[in-house]
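[1] Sequence plus the predicted model coming up.
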Amino acid sequence: MHIETQTGVIERGPDRRARYAAGKALRQIVPRETLADFTPAANRNALAIIAETERDRIQSLLPLRRKSMAESPHAFLRGAADVMAADLATQPAPGIRAQVCGDCHLMNFGAFISPEGHALFDVNDFDETLPEVDVTIDLRRFATSVVLAALGAGKSERGARAVARAAVKAYRRAVIELASLTPLQAWNRRVPLRDVVAKLRNRVLHQAVRAVASARQSEDDCADNFPKVVQGDAGARRIEDKRPRLFHLDDGAADQFDVDGLIAAAFANLPPHVASLLRRYHLADIAFKAVGVGSVGTYCTIALFLSPDEEPLFLQVKEAKRSVLERFGLGAWRGAQGERVVGGQRMMQAASDIFLGPMRDPASKREFYMRQLKTRRLGGLTELLQNHDLLDYAKLCGRTLARAHARSADAMTLAGYMGKSEAFDDALVSFAILYARQNAEDYIAFCAQHGATPALP
């Protein structure tokens, strides 16, 4: 049976049993045990790769980026996505493809507000996202991040292995569950923050997270927005500087791209109903923001919009560069980079921001994307959960990643490859332990190069 459409013929695909068998057959081609190994390439030079990524960043922000990366081995991993992408390009992979995050670590999950006003937990960073990439690219980086976070929390290597195994197991079990659903049911699956709170075993943590979540009254709660709005010298409302991560651009930096043209480009790419909503606000101020670890040095601005009654709306305008995965041959993208990021977020997130949209600066020709800025309280939940209950947080992230992958991958094929035993879990965790050791060596060399004292557990 097939259906004729304007774009071609949609053939009836194999059923669940056949797709599970196809995934299981992949074990003969790429045995799960082969995923456990990591041997660095003979010509590997992590510091050279990092230096290459710094060439087109804002040079005045490189000291902040290096300081951030030197804080811990986990922070170094976050800033060295290019290094790991280069390493993963030489590793075996089963070829089960999906839209991937591309920079999948524990700090790139978080809580946000859906357009309907619901607090959700999801993957929350897509700067390196790419379609049609093997899912183990995300899983290897995710498992390594869990190991490093556990080691940083004072656990032994054996303890870190146990936490990472639980996280990968949570992913595998979630994929198996999603495989039993219809495509529409799997697509609509969400992770409400209230369910996350309800499952917390630590009573003190449960109360703290619940208080943070319930403190969010509405998206226009001025006390909850970040950054802070203050009165300028001329009486106009503006964004308060908080150096070194939030500040107004000097004339030289500001002239590198056309802010007015960028905002105009944003309007052109928004759906008409969203553009109509944004026109009810006016642009009052724009400031530079150095975000995260890996993104420090790329162009990222916070635009303050005000309603006629001076109610604030913060939008983040961030540069979209070529994905590190594409740079090292793990995937390909032929369109605009802003469209890549926006498309990846819409594919992987259960509910995307209504202001999310790509744009291009007409002056510099740089690619950007726009989205609404997260509130401070919800943005801090990631740190709160990770610092107080790493095991449950890692498992939550594993389940969330499974849901994100299942929106584009065939969950039944993936379930067939992973299987019901813990062979897949053990293999991924063994790789993560080996890569964590390599990451520690790179981290020490990086600190030595930049005169920083390594913070090793």
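    Thanks, I have the structure now. Numbers count the residues shown, from 1 in each chain.

[2] When you work out contacts or count neighbours from here on, use the C-alpha atoms and nothing else.
    Will do.

[3] Tell me where the stretch 1-150 of the chain has strands.
    Ranges of strands in the stretch 1-150 of the chain, per DSSP state E, counting those that start in this stretch, are 2-5, 8-11, 97-100, 109-113, 119-123, 130-134.

[4] Which one of those lies nearest to S430?
    strand 130-134 (18.7 Å; Cα to Cα).

[5] here's the one I want to compare it with:
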Amino acid sequence: MAPISDNPGKKIRDKVPRTSQGDFSLSPKRPTILQAIEASNYDRVTDLIPIRCGRMSTSPFAFYRGTADIMAHDLSFLPHTSLQVQAMGDCHLMNFGGFATPERNLIFDANDFDETLPAPWEWDIKRLATSFVLAARHNNMRETDARQMAIDMASAYRLAMAEYVQMNTLDLWYMKFEMQDLLNKARSEKVKTVLKDAMDKAQKSTPEKAFYKITQSVLGSFEILDQHPLIYHPIDLVKQKKMVQDFLNFYMNTLQADRRFLFSQYRIIDIALKVVGVGSVGTRCLVALMMNAKDEPLFMQIKEARTSVLEAYTSKSKHKHNGERIVQGQRLVQAASDMFLGWSTGEEGRHFYLRQLRDRKIAPDVEHFDKDVMAAYAGLCGKILARAHAKTGPGDVISGYLGKADVMDQAIGKFAVTYADQTEKDYAEFVKAIKAGKIKAEVM
């Protein structure tokens, strides 16, 4: 890395002062909330749209999770350095978590890439910072603490970036945030307890446990249990057998040869549509039950891959298939990815990507985090995001721009508070539209 005085990142400060990264103002081209929601509901399963809106209506933070498209629009009009990375796109604190690597080690990493695309690095860090402010407010923390969460995350990002750009490139790509290592290094007993409980829970999250939880025996064979409207069977597997097999054949050709061989030992037993998350509700998300000759279950999640919300504001994806865009972006960013991660094309030319369902997954229980645990989590997310950006973008230039002082940290804290305020205003408008009958919402 060049000395800070020679680093081109420092020169960028003349055109884009770090303090300007804290500024926020609405574009006159911004659509109304009602217009934005209607646009985002395009081509979703009609019956599920009220459930999506219902889930978004539960809090400003839930609303924020479902409106990555609105923030992408807002960010595109704000100052940025034009330095691109493989952005997560929907980078909020619930899109990080733990899962098992193919070697069966538990690691912590970014884990949602539906919107991933090359884009300015600031877009990820600003969305992540704002999510911490909203989550802290949701947990009734003091306003000073809410802002500090965003600053802590930005500080961790800046310091980690400075460290990572000095690392050997291969070492950076090999680096993983292993859960056991995080537990060993944790200084707070509260954090240790949270990590230990999460790891214990993850070890029990096996395909066998999922099998007994979401299946039922019918006439000697197994099928996924309907829980309409959250889980139901959208197709007749027998009548559409050829379509399903063609779909799986396409998918298998996106896997490495050894993983293709392993997957070929499983046969499909059942497929059901399963409503998941907040922003994904209404898209075609399915779960497939597979079994091998030893009657061992394998659950696959099949998620519809739509155009990234970032694509309207940055360069188009080089991948014509949105499933491939997501898979290749995920492989770039994560330290290790699911061994069955791949993509396929379904009916009407719809794009999908596939991965295992519930493979020792750890979802952060953010609603029960206190100030100390939330602060530690903010620092961890900041480090993980910095590693992703250092791997896929000009990390040395970004680090030079950030510098050694906390100027950017404070700017990100300022932005996060201001944008969280805007999100709460948008949320109030959204709820008002629901009450007026302009938006139909069902909470379930």
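    That came through, no problem. This structure is a prediction, so every number in the text was calculated from the model and none was measured.

[6] Quick check: TM-score for this pair?
    Once superposed, chain against chain, the TM-score is 0.91 (TM-score structural alignment, normalised by the length of the second structure); 433 aligned residues with a Cα RMSD of 2.5 Å.

[7] Output the strands of the stretch 1-150 of the first structure in TSV; the columns should cover mean neighbour count.
    Formatted as TSV, the strands of the stretch 1-150 of the first structure follow (neighbours: other Cα atoms under 10 Å):
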stretch	mean neighbour count
strand 2-5	9
strand 8-11	10
strand 97-100	24
strand 109-113	23
strand 119-123	23
strand 130-134	21
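
[8] Now G277 of the second structure: which helix or strand?
    Counting by DSSP states H and E, there is no helix or strand that carries G277 of the second structure.

[9] and K274 of the second structure, what pairs with it in the first structure?
    Counting by TM-score structural alignment, K274 of the second structure corresponds to K289 in the first structure.

[10] for R387 of the second structure, same thing?
    Under the alignment (TM-score structural alignment), R387 of the second structure pairs with R403 in the first structure.

[11] In contact with its match, which residues?
    A174, V175, L178, A186, W187, R189, R190 (Cα atoms under 8 Å, 6 or more residues apart in numbering).

[12] Assign D353 of the first structure to helix, strand or coil.
    coil (DSSP: H, G, I helix; E, B strand; the rest coil).

[13] just W173 of the second structure next, same as before
    helix.

[14] and the residue positioned nearest the centre of the first structure, what does it touch?
    Compute the mean C-alpha point of the first structure, and by Cα atoms, centre = their mean the closest residue is D125, 2.6 Å away. Counting by Cα under 8 Å, 6+ apart, D125 of the first structure makes contact with C101, D103, N108, F109, Q345.

[15] Can you add distance to Y369 of the first structure and give these back as JSON lines?
    As requested, these are arranged in JSON lines below (distance: Cα to Cα, whole Å):
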{"residue": "C101", "distance to Y369 of the first structure": "16"}
{"residue": "D103", "distance to Y369 of the first structure": "17"}
{"residue": "N108", "distance to Y369 of the first structure": "17"}
{"residue": "F109", "distance to Y369 of the first structure": "19"}
{"residue": "Q345", "distance to Y369 of the first structure": "11"}
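
[16] which one of these is nearest C447 of the first structure?
    Looking across the contacts of D125 of the first structure and measuring by Cα to Cα, the closest to C447 of the first structure is D103, at 22.0 Å.

[17] aligned partner of F415 of the second structure in the first structure?
    In the first structure, F415 of the second structure lands on F431 (TM-score structural alignment).

[18] Would you mind confirming that that match makes contact with R32?
    No. Between F431 of the first structure and R32 there is no contact under Cα atoms under 8 Å: 11.4 Å.

[19] List the buried residues for the host helix or strand of the match of F415 of the second structure?
    Using DSSP H and E, F431 of the first structure sits in helix 423-449. By 16 or more other Cα atoms under 10 Å, the buried positions in helix 423-449 of the first structure come out as 424-433, 435-436, 439-440, 442-447.

[20] Point out the other helices and strands that it packs with.
    helix 46-54, helix 73-79, helix 136-152, helix 157-179 (3 or more Cα pairs under 8 Å, 6 or more residues apart in numbering; DSSP states H and E).

[21] and the longest one, which residues are buried?
    For helix 157-179 of the first structure, the buried set under the neighbour-count rule, 16+ other Cα under 10 Å, comprises 160-179.

[22] and the equivalent of M359 of the first structure over in the second structure, how many neighbours?
    By TM-score structural alignment, M359 of the first structure lines up with S344 in the second structure. Applying other Cα atoms under 10 Å, we find 26 residues neighbouring S344 of the second structure.

[23] Let me know the distance separating S344 of the second structure from V287 of the second structure.
    14 Å (Cα to Cα, to the nearest Å).

[24] so what's E319 of the first structure closest to, chain neighbours aside?
    Nearest residue to E319 of the first structure, sequence neighbours excluded (Cα to Cα, 6 or more residues apart in numbering): F368, at 4.2 Å.

[25] Give the burial count for the one you found, as a bare number.
    F368 of the first structure, neighbours per other Cα under 10 Å, totals 27.

[26] cool, and R203 of the first structure?
    9.

[27] Mind telling me what it corresponds to in the second structure?
    So R203 of the first structure corresponds to E189, using TM-score structural alignment.

[28] quick one: contacts for the corresponding residue of the second structure for A179 of the first structure?
    For A179 of the first structure, the aligned position in the second structure is V165, judged by TM-score structural alignment. Neighbouring residues of V165 of the second structure by Cα under 8 Å, 6+ apart: M1, A390, G395, D396, S399.

[29] Which secondary structure element is home to the second one?
    Element membership for A390 of the second structure, per DSSP H and E: helix 371-392.
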